[in-house]
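Participant: the amino acid sequence is not available; the structure is as follows:
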């Protein structure tokens, strides 16, 4: 079971979600998306909360309102963290999560600690939790199929972008060739390099003589 929430309306159309238990968390770790950002209460047990960003957004572009929604939600779903004030919440891109065979179910590490961010939740804000709970939807998604579909769409998009890049490069190549041809033609047509009929006549040579000399 996965629980889905809608972030505050003024932040835009963003989905926040989390697993119902540690086994579901394990699936979310395995089949996360590149746009996902993972949240967890630091040093104590809590739910694994994810925020799905839009294409092109990064962990450093998340607004304060979105961060607050995710932090409050992950604190509220921590047995110990929910009872404490000044709770530290860590968050990092899904791609930075590290899973090794020796780790327990639902346990993760990080590939790069420099990509981990931290924020402090001073206290639980019931107004935020109540608002989020009103949007909650429970689903049993096929996470593997969703990930495969996302990968296929990403691959198709990259193929389109590569095709467009090659088209632009070919157009630029043709345009450079055309400009080079124009410059070459202009060079041949420079007046100082051309011989007029008057110059031929003044040299005492006929056109036939000039052609014969050329041959």
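Facilitator: Happy to help now that I have it. Note that this is a predicted model, so its numbers are computed, not measured. Residues are numbered from 1 along each chain as shown.
Participant: going by C-alpha atoms from here, please, whenever you check contacts or count neighbours.
Facilitator: Noted.
Participant: residue 104 belongs to a strand, doesn't it?
Facilitator: No. If the criterion is DSSP: H, G, I helix; E, B strand; the rest coil, then residue 104 is coil and not within a strand.
Participant: how many residues are close by it?
Facilitator: When neighbours are counted by other C-alpha atoms under 10 Å, residue 104 registers 11.
Participant: what about the longest helix in this protein?
Facilitator: helix 143-188 (DSSP state H).
Participant: who are the packing partners of that one?
Facilitator: Counting contacts by 3 or more C-alpha pairs under 8 Å, 6 or more residues apart in numbering; DSSP states H and E, helix 143-188 packs against no other helix or strand.
Participant: and that helix, how far out from the chain's middle?
Facilitator: 20 Å (C-alpha atoms, centre = their mean, to the nearest Å).
Participant: swap in stretch 46-61?
Facilitator: That offset, for stretch 46-61, works out to 11 Å (C-alpha atoms, centre = their mean).
Participant: for it, buried residues please.
Facilitator: Neighbour counts over stretch 46-61 (16 or more other C-alpha atoms under 10 Å) mark 46, 47, 48, 49, 50, 51, 52, 53, 59 as buried.
Participant: also stretch 6-18?
Facilitator: Neighbour-count burial for stretch 6-18 [16+ other C-alpha under 10 Å]: 6, 7, 8, 15, 16, 17, 18.
Participant: spatially central residue for the protein, please.
Facilitator: Geometric centre of the chain, nearest residue: residue 56, 3.8 Å, by C-alpha atoms, centre = their mean.
Participant: measure residue 199 to residue 214 for me?
Facilitator: 16 Å (C-alpha to C-alpha, to the nearest Å).
Participant: hold the first one in mind and look at this next one:
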């Protein structure tokens, strides 16, 4: 089961989502998308909240208001974090999450610490949390099937782009060949024109 929330503080609105428990979080870790941004309360237990970026969007493109919504949501869904003020929320791209043998269910580390960002939340803002909770929906998701479909569509797009690139190269080669043939033809015509007026005799010899 996954909980979905809609944040309309930016246009177009974005969807935030999280697993209902640590086992769902484990599936989200395993079958996340490269476009997913992961949020968590730093150093204490909390929900794993995700934001899925749009194609071409990067972590730097997330509006500050959306970051605030994600931070408030993850804080509100942390038993310890919800009671604390001045908590740090860490976030990073899904691909930076590291899972190794021996880790507890739902526990993660990072491949690159320098790619982990932090925002500080001074206190819970009920207006934000209540607004997001009003949009809350529950869905049963086949994480693996969703990821495999995403990858299949990506492969098809890449094949199409490769095909278009090959066709573009063929067109360019054809155009270059035609231009080379045209230059050769023009050169030949110019040579013929030059020799047209040369009959091999000295024009000053009238005998």
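Facilitator: Received, thanks. Being a predicted model, the structure only gives us computed values, none of them experimental.
Participant: which residue ranges form the helices in the second structure?
Facilitator: 22-30, 64-76, 126-133, 143-196.
Participant: can you tell me which of these is nearest to residue 117 of the second structure?
Facilitator: helix 64-76 (11.2 Å; C-alpha to C-alpha).
Participant: read off where that closest one ends up in the first structure.
Facilitator: Residues 64-76 of the first structure are matched to helix 64-76 of the second structure when aligned by TM-score structural alignment.
Participant: buried stuff in the matching stretch?
Facilitator: Within stretch 64-76 of the first structure, the residues scored as buried using 16+ other C-alpha under 10 Å are 66, 67, 68, 69, 70, 71, 72, 73, 74, 75, 76.
Participant: how far away from the center of its chain is that stretch?
Facilitator: 22 Å.
Participant: now that stretch on the second structure. Mean distance?
Facilitator: Here the mean offset of stretch 64-76 of the first structure against the second structure after fitting is 0.7 Å, by mean C-alpha distance after the TM-score superposition for the first structure.
Participant: who's more crowded, residue 199 and residue 214 of the first structure?
Facilitator: Taking other C-alpha under 10 Å, residue 199 of the first structure and residue 214 do not tie; residue 199 has more neighbours (11 against 7).
Participant: and the more buried one? What does it align with in the second structure?
Facilitator: Alignment note (TM-score structural alignment): residue 199 of the first structure maps to residue 198 of the second structure.
Participant: what's the matching residue for residue 122 of the second structure over in the first structure?
Facilitator: Checking TM-score structural alignment: residue 122 of the second structure goes with residue 122.
Participant: what sits against that match?
Facilitator: Applying C-alpha atoms under 8 Å, 6 or more residues apart in numbering, one finds that residue 122 of the first structure lies in contact with 85, 86, 87.
Participant: now do residue 51 of the first structure
Facilitator: 14, 15, 16, 17, 36, 37, 38, 70.
Participant: the third one maps to what in the second structure?
Facilitator: Superposed on the second structure with TM-score structural alignment, residue 16 of the first structure falls opposite residue 16.
Participant: in this structure its match contacts residue 70, no?
Facilitator: Yes. Using C-alpha atoms under 8 Å, residue 16 of the second structure makes contact with residue 70 at a distance of 7.1 Å.
Participant: give me the common contacts of those two.
Facilitator: By C-alpha under 8 Å, 6+ apart, the residues touching both residue 16 of the second structure and residue 70 are 49, 51.
Participant: mind checking which of the contacts of residue 51 of the first structure are in strands?
Facilitator: 15, 16, 17, 36, 37, 38 (DSSP state E).
Participant: which of those residues sits closest to residue 146 of the first structure?
Facilitator: residue 36 (13.5 Å).
Participant: quick check: that closest one vs residue 95 of the first structure, distance?
Facilitator: The value you get for residue 36 of the first structure to residue 95 of the first structure, if C-alpha to C-alpha is used, is 8 Å.
Participant: higher neighbour count, those two?
Facilitator: Taking other C-alpha under 10 Å, residue 36 of the first structure and residue 95 do not tie; residue 36 has more neighbours (22 against 17).
Participant: for the more buried one, give me its contacts.
Facilitator: Counted by C-alpha under 8 Å, 6+ apart, residue 36 of the first structure has contacts 50, 51, 52, 53, 93, 94.
Participant: count of residues packed around residue 109 of the first structure?
Facilitator: Neighbours around residue 109 of the first structure, by other C-alpha under 10 Å: 12.
Participant: swap in the one 10 residues further on?
Facilitator: Residue neighbour count, defined by other C-alpha under 10 Å, stands at 16 for residue 119 of the first structure.
Participant: next one: residue 183 of the second structure
Facilitator: Counted with other C-alpha under 10 Å, residue 183 of the second structure comes out at 12.
Participant: please report how far it lies from residue 201 of the second structure.
Facilitator: Distance from residue 183 of the second structure to residue 201 of the second structure, by C-alpha to C-alpha: 31 Å.
Participant: of the contacts of residue 36 of the first structure, which is the nearest to residue 138 of the first structure?
Facilitator: Of all the contacts of residue 36 of the first structure, residue 138 of the first structure sits closest to residue 50, with 14.8 Å by C-alpha to C-alpha.
Participant: quick check: closest non-adjacent residue to that closest one.
Facilitator: What sits nearest to residue 50 of the first structure in space, not counting adjacent residues and going by C-alpha to C-alpha, 6 or more residues apart in numbering, is residue 38, at 4.6 Å.
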